[in-house]
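In: Here you go, sequence then predicted model.
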Amino acid sequence: MSKRRSLRILMIRLGAMGDVVHALPSLQKLREFFPESELDWVVEEEWSPLLEGHPALSHLIVLPRKRWQKSWRRRPLSTLWQVWDFLKRYRRKKYDVVLDLHGNLRSGVMALLARSKAKFGFWRKASKEGNHRFLREVPVPLHVHKIEKNLYLLQRVFGLPFSPPSCATFPPFPPLGVEILRWWSSIPQPRIFLHPMVSRYGQIKQWPLPFFARLAELLSLKLNAGVILGYGPGEKKQLEELRSLIQVEVFPLPRLLSLPELVQLLARVDFFVGCDTGNLHIASALGVPALGLYGPKSVDIYGPYYPNAEALFSSSRPCLPCNLRLCPYGRNISPCMEELTPELVFAHIQRRLERQ
């Protein structure tokens, strides 16, 4: 397609945090090659603050799915009216191309409901839940990083040249508030951000909390680092459990941060350590020196992508990477994650900081 051709393009990537960040290079690529086109994006409400006001976007379509689920039992008629109103507005615009970068049943339904005769998504080997039945299947490589998988879809649909991105661009966010800045100024350098928790669907990726506690102590005692403890919605109890295990001064986030606040705070830290979570991928996309702790998941597909980030992973087990959600050994913590000792992780961080 001509670089100057004006199109109406709809991107579908509903969530989650890390996957929305992984789709940003595709948005940037489309804007680069179709500067006059309308580029819209459908995303679930929870993750929309990561995209609001993005300079490459024409319109952001926010899907309040979880809000509808909560209100359905109490106000079913009102909820039905909200869904109907959303669908009317959603179908008002006709698109030249719809791109499904999500690849599951929900995104397939959103593609089906969109007004377009050209709907493209990943072929059945690279999607799930029957997503391929709702659109035209596009073959993409299977064992590449998720960022590159998205870009290969653009290459096959539009003929765009494939080039790995060196960074991701976030929208401009409001400045951090005085409360956060005062807390930040009280933390000694180097400021090292630990994000110990994973989502309830990703428990197989969890590094043990006692290991995080020991790592925090090593960083504080041996490097005089200011150790920041991050947490997300519903993780306050785990944070308190972790704090009870740590025998040195640490700096938990003063409150639950909004996504724009989180992005801005991560951009300031000297180093980030965490499991395979959206926080790790935001830090990586910002160019922050980062270390991801991996076990069951393939680093080639799910690892931190950008140059300043690395992954530390166990390679001693023949079952790795299994890419499963439940460990077949029936353990709460995957044995492969336990093989990454706090001392091993600390030594890696120390070497990285010495090179910076």
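Out: Nice, thanks for sending it over. Small disclaimer: the values here were computed from a predicted structure and weren't measured.
In: all contacts plus neighbour counts: C-alpha atoms, from now on.
Out: Noted.
In: pull the longest helix from the protein.
Out: Looking across the chain with DSSP state H, the single longest helix is helix 17-33.
In: ok, and what's touching it?
Out: Helix 17-33 has contacts (CA atoms under 8 Å, 6 or more residues apart in numbering) with 3-4, 13-14, 37, 39, 47, 50, 56-57, 101, 146-147, 150-151, 154, 160, 165, 167-170, 277-282, 285.
In: got the buried residues for that helix?
Out: For helix 17-33, a neighbour-count test (16 or more other CA atoms under 10 Å) marks 17-31, 33 as buried.
In: on contacts alone, who are the packing partners of the lengthiest strand in the chain?
Out: What stands out as the longest strand in the chain, according to DSSP state E, is strand 38-44. If contacts are counted by 3 or more CA pairs under 8 Å, 6 or more residues apart in numbering; DSSP states H and E, strand 38-44 sits against strand 8-12, helix 17-33, strand 59-63.
In: how much does the last one deviate in direction from strand 8-12?
Out: Relative orientation of strand 59-63 and strand 8-12, computed by axes from the mean of the first three to the mean of the last three CA atoms, to 10 degrees: 40 degrees.
In: Tell me which other helices or strands strand 59-63 touches.
Out: Packing contacts for strand 59-63, counted by 3+ CA pairs under 8 Å, 6+ apart, involve strand 38-44.
In: I would like the residues contacting the strand it packs on, please.
Out: Strand 38-44 is touched from outside by 6-15, 27, 30-31, 56-65, with contacts defined as CA under 8 Å, 6+ apart.
In: And these, which of them are buried?
Out: When those are checked for burial by 16+ other CA under 10 Å, the buried set is 8-15, 27, 30-31, 56-64.
In: Residue 70: which of the buried residues of helix 17-33 is nearest?
Out: For the buried residues of helix 17-33, the residue nearest residue 70 by CA to CA is residue 17; the value is 20.8 Å.
In: and the comparison structure, right after this:
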Amino acid sequence: MKLLLVKLSSLGDVVHSFPALTDAKTMFPDLVVDWAVEEAFAPIAALHPAVRHTISVPMRRLRKTPLRAWRSGEAGAVRRALAREHYDIVIDAQGLVKSALVAALAHGPRHGFDRTSAREGLASHFYRARHHVPEVEHMATRIRKLFALALGYSLEGLPEDCGLRPLPPEEGAAPYLVYLHGTTWPTKTWSLEGWQSLARLAEAAGWQVKMFAHGAVEEARARKVAESCAAVQLLPPQSLDRLAPVLGAAAGVVSVDTGLGHLAAAYGVPTLGLYGPTDPQLTGMFGPRVRELAATGRECAPCQKSACRIAPHMKEGPPCMADHDARGVWAALQALGAQKG
């Protein structure tokens, strides 16, 4: 059986599709999966063992400069790649008009969420089969149910399995933690003081801490954390395919609500998520060794907003996130089982 999965973005959404692929491969051992995905996330989609090929879709360029993309041949290349195979089934697990249009370029019966379940109801008009999976559960669970309905099997008895496993550390390398501080929304950031205190707690316990940074704002924050604690190692900007094994071999990860945190959780690494404006019940980290600390005692959280109405002047670390205490975060990470070997 040949299946085309359409799930273009974002990084967290891509990772949330992994458990459904594990289910499908378990039920159909001969299953062959191709995945149409935004080019930036193709290295992550390719991590799942069920995936044969990824079809990179330069969606941002196709939308921003369609004429240039057409003249350069990119649009035609994507169309030919999608039409190259005849699939037994095409599943759009995103439910957006753009993903439905990508799915429509492929050969095979198209399945997706129905009008009341899709993120954009109009997308459902492009599917042959529409499945009702209400947006009341975690996204990974909803995609699992979508696959089960489309392929005709029951989820009963199937474990929640992302299909990835922790990676062995490099020979002779000291065990380390990863702190993921960067995120797209200012409201999802933790305070600088929180990260600095957490780094010092790791140092006192004999840990090395690795941090990434993308862009000037993140680089400035990471540098200040490193300057406050000798245990922090700043890694240079790297591609996702090079960052993934760093996460997979970590002894533990502390993360704000960001895509790399979802990937760490999928690897089965002890992963602690810090939440404030977003709701981990619907889009939280999904994995066997995950704990999420949500904002407590604030009626405004989760607000699902990228700007804080309580403290609009704050550029990072809004009140709901600043409430997370470094000692409490450290204790929660230790309880997850982050150990030195």
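Out: Cool, got the structure. Source: prediction; values computed, not measured.
In: how about the longest helix of the first structure, aligned to which bit of the second structure?
Out: Aligned by TM-score structural alignment, helix 17-33 of the first structure corresponds to residues 11-27 of the second structure.
In: What segments of the first structure are strands?
Out: For the first structure, the strands defined by DSSP E occupy 8-12, 38-44, 59-63, 97-100, 119-122, 136-138, 191-195, 226-229, 251-252, 271-274, 290-294, 309-313.
In: want to throw those into TSV with distance to residue 182 of the first structure?
Out: Shown next, in TSV, are these (distance: least, CA to CA, whole Å):
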stretch	distance to residue 182 of the first structure
strand 8-12	39
strand 38-44	32
strand 59-63	33
strand 97-100	42
strand 119-122	46
strand 136-138	50
strand 191-195	14
strand 226-229	14
strand 251-252	12
strand 271-274	20
strand 290-294	24
strand 309-313	28
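In: looking at those, which is closest to residue 353 of the first structure?
Out: Minimum separation from residue 353 of the first structure across the strands of the first structure (CA to CA) falls at strand 271-274, 8.1 Å.
In: what residues does that closest one touch?
Out: Contacts for strand 271-274 of the first structure (CA under 8 Å, 6+ apart): 190-197, 266, 280, 283, 288-293.
In: what about it, distance to the chain center?
Out: 15 Å (CA atoms, centre = their mean, to the nearest Å).
In: picking that back up, show the buried residues in the contacts of strand 271-274 of the first structure.
Out: When those are checked for burial by 16+ other CA under 10 Å, the buried set is 190-197, 266, 280, 283, 288-293.
In: The alignment partner in the second structure of residue 283 of the first structure and residue 133 of the second structure, how far apart?
Out: Residue pairing (TM-score structural alignment): residue 283 of the first structure is matched to residue 264 of the second structure. As for residue 264 of the second structure, its distance to residue 133 of the second structure is 27 Å (criterion: CA to CA, to the nearest Å).
In: Same check on residue 204 of the second structure?
Out: In terms of CA to CA, residue 204 of the second structure sits 47 Å off from residue 133 of the second structure.
In: Look at the two and report which has more neighbours.
Out: Each of residue 204 of the second structure and residue 133 has its neighbours counted (other CA atoms under 10 Å); residue 133 has more, 20 against 10.
In: who's in contact with the aligned partner of that one in the first structure?
Out: Here residue 133 of the second structure is matched to residue 140 in the first structure, going by TM-score structural alignment. Taking CA under 8 Å, 6+ apart, we find residue 140 of the first structure in contact with 122, 123, 126, 149, 152, 153.
In: post-alignment, the longest strand of the first structure versus the second structure, mean distance?
Out: Here strand 38-44 of the first structure, set against the second structure after superposition, deviates by a mean of 1.7 Å using mean CA distance after the TM-score superposition for the first structure.
In: How far does that strand sit from its chain's centre?
Out: A distance of 17 Å separates the centroid of the chain from that of strand 38-44 of the first structure, by CA atoms, centre = their mean.
In: now that strand and helix 17-33, what's the angle there?
Out: 180 degrees.
In: What residues of strand 38-44 of the first structure count as buried?
Out: Residues 38, 39, 40, 41, 42, 43, 44 are the ones in strand 38-44 of the first structure that count as buried (16+ other CA under 10 Å).
In: The stretch 151-300 of the second structure: helices as residue ranges?
Out: Assigned by DSSP state H, counting those that start in this stretch, the helices in the stretch 151-300 of the second structure fall at 192-204, 216-228, 240-248, 259-267, 280-283.
In: so the third one matches what in the first structure?
Out: Spelled out, it's helix 240-248 of the second structure. The aligned range for helix 240-248 of the second structure is 259-267, by TM-score structural alignment.
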